[in-house]
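*Asks:* requesting a structural model of the entry that follows:
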Amino acid sequence: MAAVEDCPRNYREATESKDKDKWIKAINVEFEAHARNGTWIKVPRREGIKTIRTKWVFAKKRNERGEIIRWKARLVALGFLQHFGVDFFETYAAVANMSSIRIFLSVCCTAGFVMEQLDVDTAYLNADLEEDVYIEIPEGLNEDSKCVLKLKKALYGLKQAGNAWFKTIQRLLVETGFKPCGGDTCVFVKRVRNEFIYICLYVDDMVVAARTSELVDDVKRAIASRFRIKELGYVRHLLGMEIAYDQKARTMTVTQTQYIKTIVDRFNQQGARNVTNPCDQSLKLSKADAPQTVDEKEEMSKKPYRSLIGCIQYVAQCTRPDVTYAVTHLSRFMENPGKKHWAAAIKILRYLKATSEKGINYSNLGELHTPVAFCDADWGTNLDDRRSVSGMVMMMNGGPVVYKSKYQATVALSSTEAEYLALSMCAQEVAWVRGLLNDLGINLEKPTQVWEDNQGAIALAHNQGYHARTKHVDIRHHYIRESINNKIIKLDYHAY
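*Replies:* Got it, this is the predicted structure:
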């Protein structure tokens, strides 16, 4: 979630601010966690020891109503001072894909599952550190300056910390009988007799879902036996998303109303005029709209364009497919944005402000767990290099579970070619979704319906003969044909 809070930037600001009592308490809580977990041991400073510094990071954790529920202080190692092959090796750490999270919520909602959320307290500090890493005495800790601290646990900020934690929590879940899904290793499945239990993991936040509270409680007890956890109750607020789940009716609405309000306030758009669409179709933007004069460059240097795009992009990725195309377009100008780019980004924010209560809805109406995909392309709209945009959305259980807007890697020479490349991307997403659903115990016997509005692209996908006009299309894009032959997808025409 993009950071939008006004919090202290360092230890001094925190301990001298008007909220210093709250921040000092949070700092002490953090030190207590380190002592409890045995994060470090004190050793004499000696020649040859390479140390890295630390810093304090402060944050306010809020609930779905925007109320502060926790003042957080984190001691973070400056990992950029580490050296590969000396004090770190592996760095990759898996996190749940946002599409996986939506599929997880959609499946659990329409199954009427109990969904409870929990948080592992100071998660990284539960992971053992294999390498020798030393840190300087952090601010706020009264220790002899002739000593340094040797880390025993994966302190936040270390390059390998996320990797160490994921291995630790994955090991526990596997020991408990869970299996990671092939489509997303942060989604776990366990079968108990004829019942399924699911876990969706995002770093230290997790949602446990099953048909009964007893099954969920069993999982919570297993995790609590190894880690200190916070039980957050029924899932209501996840990664900045508000989740309104009616278990009895088997319906769910996922929004980001509070997050949108926060970024509207941050970028001073509280009293701005609302707009009814996220972008003006007649507006053609390019890199030629970058600042040209010294005055324009100075003016734009004061505009937090990257921060604004990052914030609205997070909304697009989570709950708002309707702004995905517009955000994708504006993300091209991060390096050197101009006035027109800024105005277009502000328009998206004003649109989100006017529609902040809109989101994604899931229900058990219609055919359950049966994805249907819609595919399209915007041919040659990139004025700088004439690349086209592939777009797709996959609906399941009444709402979108996967949606993408992505510039194509090559220049399409016709609208048919652009649509064909978009179909290839769509087919790959369909295969992934079907695989993930299969991991969750949902076997799709029929091909997934894909709708496309270009007859030429459909004919090209169905006909494997030689086509002189499309002989240059990279072979990897013909994956769509294989998907049709293997009955993974069923491709038909639909006018949009």
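*Asks:* rest of the way, CA atoms for contacts and neighbours
*Replies:* Will do.
*Asks:* what segments of the stretch 151-300 of the chain are strands?
*Replies:* 179-180, 187-192, 195-202, 205-210, 229-234, 237-238, 241-246, 251-255 (DSSP state E, counting those that start in this stretch).
*Asks:* now the other sequence, so there's something to compare against:
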Amino acid sequence: MHITMDVVFHEDSMYFSSESELQGEYHKEIQTLDYDYHISEEDESGQSELVNQETGELDMSGQQFGSEDVFTEIPNQSSSVEGVLSLEPDPFMKRLPHHHNKGCMVLEKQCQKVCKLKKSLYGLKQSLRAWFGRFTKSMRAFGYCQITGNDPKERKALQNYLSREFEMKNLGPLKYFLGIEVSRSSERIFLSQRKHVLDLLWETGMLGCQPVNTPIEEGLKLCVEPNQVSTDKGRYQRLVGRLMYLAHTRLDIVYALSVVSQYMHNPGEQHMNVVMHILRYLKNAPGNGILFTKNVDHQSIEVYTDADWAGAVDDRRSTSDYFTFVGGNLMTWTSKKQNVVTRSSVEAEFRGMTFGLCEALWLRLLLQDLGYLSRQPIRLFCDNKAGCDIAHNPVQHDRTKHVEVDRFFIKEKLDDKIVELPKIRSKD
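*Replies:* Modelled structure (predicted):
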């Protein structure tokens, strides 16, 4: 493992800069050799939205904190404190001479030796996982199990505890986190990524472009053409990646992104043109986002599903779409190509119903974790009558044997009164 740092030679000694921030070259770490696991907990799509929705619904206040020493709080394995997740195995680094600066003195003859890190560094792949473990154990030691609360004394006690455990800053009321802007009134909470959109338009030179009214042209079918004009693959992947993060607050570009993301490995000029079209659409209203309003029934869950049967030109797979509402507020949304080729529109719709129901069940469990046990059945809307009939009908049909698992999954939830299937027309 190699670590970059600032040093200066002076006579027979070498000085390491005490002010420079050591950064690990994480791309040189090898899994199973330098580390075992590096995957850490992340904010799933829908978690922060649901917390914000319940915060506004119950008139709670959002408080924001920042830690200045996130990764350097994590010790190595041999120097770890009991009950605190450490870096395993112990990380080592080579000394690499760079710029002139002042700092602690190390003899030049010791340059052939390696350094054993006492704590983590920014850039190590396992740092995020170890930090989450460190923070989780501290919170559990405090006895904190819920992530929301409206007791000022409890919030103050938590703030004092975190300040003792870490170098924490109180950033005041929640206004900006992870690139998402938060605006709040007594009745509403609004999330947007306006700055992210404007930065993206400025970096791509699209601030002065002519805006369009749709994120993708109606009826457009993309494919990999035999003699297609190539484009900058790295630039294409970066743009699509940044647009995907923008989809956290922009439902309107999700389908267009599901189309262009299928060609990350071999993009052509026609695919890049669609990405530019999305940017021109964003120029039309960069401040759009999600609005959460108060509702009487803030625990009701509704799911709307649909499918584009055999819509992909390259492999004729279908695309499933669903979006969920909790308490009348839009919560999660997805547009994703299905894993298998479906032989009928009924099968495509039925698989889409299964995906949407799984998402709704996850939201139901998340509400329970927040302390709200919803006893109302989930309302699952699908405009395909045959798909709803299959879900209700326990008789096995020859044409639906290949979707037996999905059929019994939905039927079980219907029998348990966890979900219901209201009728809805396609135009609604």
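*Asks:* could you export the strands of the stretch 151-300 of structure 1 as CSV, including distance to residue 337 of structure 1?
*Replies:* Formatted as CSV, the strands of the stretch 151-300 of structure 1 follow (distance: least, C-alpha to C-alpha, whole Å):
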stretch, distance to residue 337 of structure 1
strand 179-180, 42
strand 187-192, 38
strand 195-202, 33
strand 205-210, 35
strand 229-234, 41
strand 237-238, 32
strand 241-246, 29
strand 251-255, 29
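*Asks:* for residue 404 of structure 1, which of these is the nearest?
*Replies:* Set against residue 404 of structure 1 and scored by C-alpha to C-alpha, the strands of the stretch 151-300 of structure 1 come closest in strand 251-255, at 18.1 Å.
*Asks:* equivalent range in structure 2 for stretch 266-275 of structure 1?
*Replies:* Under TM-score structural alignment, stretch 266-275 of structure 1 corresponds to residues 203-212 of structure 2.
*Asks:* end to end on the matching stretch, go ahead and measure it.
*Replies:* Terminal residues of stretch 203-212 of structure 2 are spaced 19 Å apart (C-alpha to C-alpha, to the nearest Å).
*Asks:* and it, what's buried?
*Replies:* Applying a neighbour-count criterion of 16 or more other C-alpha atoms under 10 Å, one finds 206-207, 211-212 buried in stretch 203-212 of structure 2.
*Asks:* buried stuff in stretch 305-316 of structure 1?
*Replies:* Buried, per 16+ other C-alpha under 10 Å, within stretch 305-316 of structure 1: 305, 307-316.
*Asks:* show me these that map onto helices.
*Replies:* 305, 307-316 (DSSP state H).
*Asks:* and the strands in the stretch 201-350 of structure 2, which stretches?
*Replies:* Taking DSSP E, counting those that start in this stretch, the strands of the stretch 201-350 of structure 2 run over residues 289-293, 301-308, 319-326, 329-337.
*Asks:* ok, back up a step: among the strands of the stretch 151-300 of structure 1, which is nearest residue 159 of structure 1?
*Replies:* strand 195-202 (17.7 Å).
*Asks:* so the closest one versus strand 187-192, what angle?
*Replies:* 160 degrees (axes from the mean of the first three to the mean of the last three C-alpha atoms, to 10 degrees).
*Asks:* other SSEs contacting strand 195-202 of structure 1?
*Replies:* When contacts are defined as 3 or more C-alpha pairs under 8 Å, 6 or more residues apart in numbering; DSSP states H and E, strand 195-202 of structure 1 sits against strand 187-192, strand 205-210.
*Asks:* return the distance of that strand from the chain's centre.
*Replies:* Offset of strand 195-202 of structure 1 from its chain centre (C-alpha atoms, centre = their mean, to the nearest Å): 18 Å.
*Asks:* kindly report the same for stretch 56-69 of structure 2.
*Replies:* 19 Å.
*Asks:* who are the neighbours in contact with the residue lying closest to residue 114 of structure 2 once chain neighbours are set aside?
*Replies:* Nearest residue to residue 114 of structure 2, sequence neighbours excluded (C-alpha to C-alpha, 6 or more residues apart in numbering): residue 94, at 4.9 Å. Each residue near residue 94 of structure 2 by C-alpha atoms under 8 Å, 6 or more residues apart in numbering is listed here: 1-3, 113-115.
*Asks:* need the counterpart of residue 94 of structure 2 in structure 1.
*Replies:* Per TM-score structural alignment, residue 94 of structure 2 is aligned with residue 136.
*Asks:* kindly report the same for residue 354 of structure 2.
*Replies:* Residue 354 of structure 2 maps onto residue 424 in structure 1, by TM-score structural alignment.
*Asks:* one more: residue 324 of structure 2?
*Replies:* Checking TM-score structural alignment: residue 324 of structure 2 goes with residue 394.
*Asks:* apart from its chain neighbours, what residue comes closest to its match?
*Replies:* Nearest one to residue 394 of structure 1, counting by C-alpha to C-alpha, 6+ apart, is residue 373 at 4.2 Å.
*Asks:* show the contacting residues for the equivalent of that neighbour over in structure 2.
*Replies:* Residue 373 of structure 1 maps onto residue 303 in structure 2 when the alignment is built from TM-score structural alignment. Residue 303 of structure 2 sits next to 322-325, 356-357, 360, 378-381 when contact means C-alpha under 8 Å, 6+ apart.
*Asks:* if we use 7 Å, what do you get?
*Replies:* 322-325, 356, 360, 379-381 (C-alpha atoms under 7 Å, 6 or more residues apart in numbering).
*Asks:* separation between the aligned residue in structure 1 for residue 371 of structure 2 and residue 115 of structure 1?
*Replies:* Applying TM-score structural alignment, one finds that residue 371 of structure 2 aligns to residue 441 in structure 1. Distance, residue 441 of structure 1 to residue 115 of structure 1, by C-alpha to C-alpha: 18 Å.
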